[in-house]
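S.K.: Structure, please.
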Amino acid sequence: MRVISGTAKGRPLKAVPGTGTRPTTDKVKEAVFSMIGPYFDGGRALDLFAGTGGLGIEALSRGMEQAVFVDKDSKSIEVIRENLKTAKVEGKAEVYRNEAVRALKALAKREVRFDLVFLDPPYRMKDMDALMLLMKEQRLLNDGATVMIEHDSSHTYPEEAGSFHTVKHSVYGETAITVYRYNEEDGDNEELTQDEEDQA
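M.R.: Prediction:
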């Protein structure tokens, strides 16, 4: 694994020991950033199931101003810190060991808002659309924010979820990438419709 492009291009990234973490391959990572970038003019990113930190580090290398890395595994946290130093972007990063929902609520208390979110959980977790709605509820996203989900290609996420609209979807073997755009203005009407459907 390596940083593919930007200020840290070519720098090697360590993997997390053991089999519990599945890092995004360089091929898929390159495809992801061709969908969402490929480069950025500032902004803040959140790498929520960070693993090695590869996605968030790539975003920093490509121009994101700040990034927050969250993982509940202590080995992952150690590897993320090492990889940030290798890429020389540790000054732009915050790293937290926490479970995803608790981390989102903690960030909301600080009134942090993100422009780009990476959701690359273990493939058995298929509720990332619920996490996106929690991000909206907690006011964690700037209008126009991009949310990327990496997931098992056998699972399909909805084209729309509240204020989130699919803008890209690609499959790479067993891996799929779904990219959403967040639009604040669309949320209230669509959520009302969803509530009406729930009551029906």
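S.K.: From here on, just use CA atoms for contacts and neighbour counts.
M.R.: Noted.
S.K.: quick one, longest strand in this structure?
M.R.: For the chain, the longest strand by residue count, based on DSSP state E, is strand 141-152.
S.K.: What's the first helix or strand after that one?
M.R.: strand 160-161 (DSSP states H and E).
S.K.: Tell me which residues are up against the next helix or strand after that next one.
M.R.: Using DSSP H and E, the helix or strand that follows strand 160-161 towards the C-terminus is strand 164-172. The contact list for strand 164-172 (C-alpha atoms under 8 Å, 6 or more residues apart in numbering) reads 28, 35, 153, 158-160, 176-183, 187.
S.K.: Let's see this one next, to set against the first:
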Amino acid sequence: MRVIAGAAKGRKLQTIEGLSTRPTTDRIKETLFNIIAFDLPQSNFLDLFSGSGAIGIEALSRGATQAVFVEHNPRCQRVIKENLMHTKLDKQSRVIGLEVPMALDQLAKEKGKFDIIFLDPPYEAGLTEPTLLKIVQGGLLNKDGYIIVERSAQIPLASIPGLRVLREKEYRTTVMTFLCLEEENI
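M.R.: Down below sits the predicted model:
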């Protein structure tokens, strides 16, 4: 796995061996970042269920001002920090070592606001909808921002009060769903 473009282009990233993480493939990552390329400069990026941190690191490499990584697994946290040091993007980042619901509560208390929020929870764990609800309830998404959910094509995404689907990009077994705030929530 590597950084595809930007300031850290070509740098290899460590991954977590033996855990049930599913790193986003370079092909999917490249397509995703081509879609959001114009929104990245000067953005605040939130990477939930971060794993190795590859998505947030790519966002920083391509111009995001700041990235917050949320990952509760201590081994993954170490890998994220090592990847950030290796890419020299550590000064623009923060790693929160909590379960996602608790981290979202903490960010809401801090009045955190993000332009782009990426989440890639374990597909079968049923965490997507509760996480999206917490993001809306915590007011964590900027009014012009959006959320990207990576999910299995086999698992539909339930409608979330306060959010609407902007677009979906389907790959063979994976779907990227882009959501924004409904007008009345802005």
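S.K.: what distance separates stretch 47-63 of structure 2 from the centre of its chain?
M.R.: 7 Å (C-alpha atoms, centre = their mean, to the nearest Å).
S.K.: what about the residue nearest the centre of structure 2, which helix or strand?
M.R.: Among the residues of structure 2, the one closest to the centroid is Phe118, at 2.5 Å (C-alpha atoms, centre = their mean). Using DSSP H and E, Phe118 of structure 2 falls within strand 114-119.
S.K.: residues in structure 1 aligned with that strand?
M.R.: Using TM-score structural alignment, strand 114-119 of structure 2 lines up with residues 114-119 of structure 1.
S.K.: ditto for stretch 77-97 of structure 2
M.R.: Taking TM-score structural alignment, stretch 77-97 of structure 2 hits residues 77-97 over in structure 1.
S.K.: And for the nearest residue to Leu132 of structure 2 once chain neighbours are set aside, the neighbour number?
M.R.: Using C-alpha to C-alpha, 6 or more residues apart in numbering and skipping the chain neighbours, the partner closest in space to Leu132 of structure 2 is Ile160 (7.2 Å). Residues lying near Ile160 of structure 2 (other C-alpha atoms under 10 Å) number 14.
S.K.: which residues sit in contact with Ile160 of structure 2?
M.R.: Neighbours of Ile160 of structure 2 in contact, by C-alpha under 8 Å, 6+ apart: Glu129, Leu132, Leu133.
S.K.: Strands along structure 2, start to end?
M.R.: Using DSSP E, the strands found in structure 2 span residues 44-48, 66-70, 93-96, 114-119, 141-152, 163-170, 174-181.
S.K.: Serialize those to TSV and add fields for distance to Met85 of structure 2.
M.R.: Formatted as TSV, these follow (distance: least, C-alpha to C-alpha, whole Å):
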stretch	distance to Met85 of structure 2
strand 44-48	17
strand 66-70	14
strand 93-96	10
strand 114-119	21
strand 141-152	26
strand 163-170	32
strand 174-181	28
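S.K.: Any idea which of these gets closest to Ser20 of structure 2?
M.R.: Closest approach to Ser20 of structure 2 among those (C-alpha to C-alpha): strand 141-152, 14.8 Å.
S.K.: buried residues in that closest one?
M.R.: Leu141, Asn142, Lys143, Gly145, Tyr146, Ile147, Ile148, Val149, Glu150, Arg151, Ser152 (16 or more other C-alpha atoms under 10 Å).
S.K.: What is the nearest of those to Ala5 of structure 2?
M.R.: Closest approach to Ala5 of structure 2 among the buried residues of strand 141-152 of structure 2 (C-alpha to C-alpha): Ile148, at 19.4 Å.
S.K.: so the closest one touches Val175, yeah?
M.R.: No: look at Ile148 of structure 2 against Val175 with C-alpha atoms under 8 Å: they stay out of range, at 9.9 Å.
S.K.: mind checking the longest helix of structure 1?
M.R.: helix 184-199 (DSSP state H).
S.K.: repeat for structure 2
M.R.: helix 74-87.
S.K.: so how much does it differ from structure 1 once superposed?
M.R.: Here the mean offset of helix 74-87 of structure 2 against structure 1 after fitting is 0.7 Å, by mean C-alpha distance after the TM-score superposition for structure 1.
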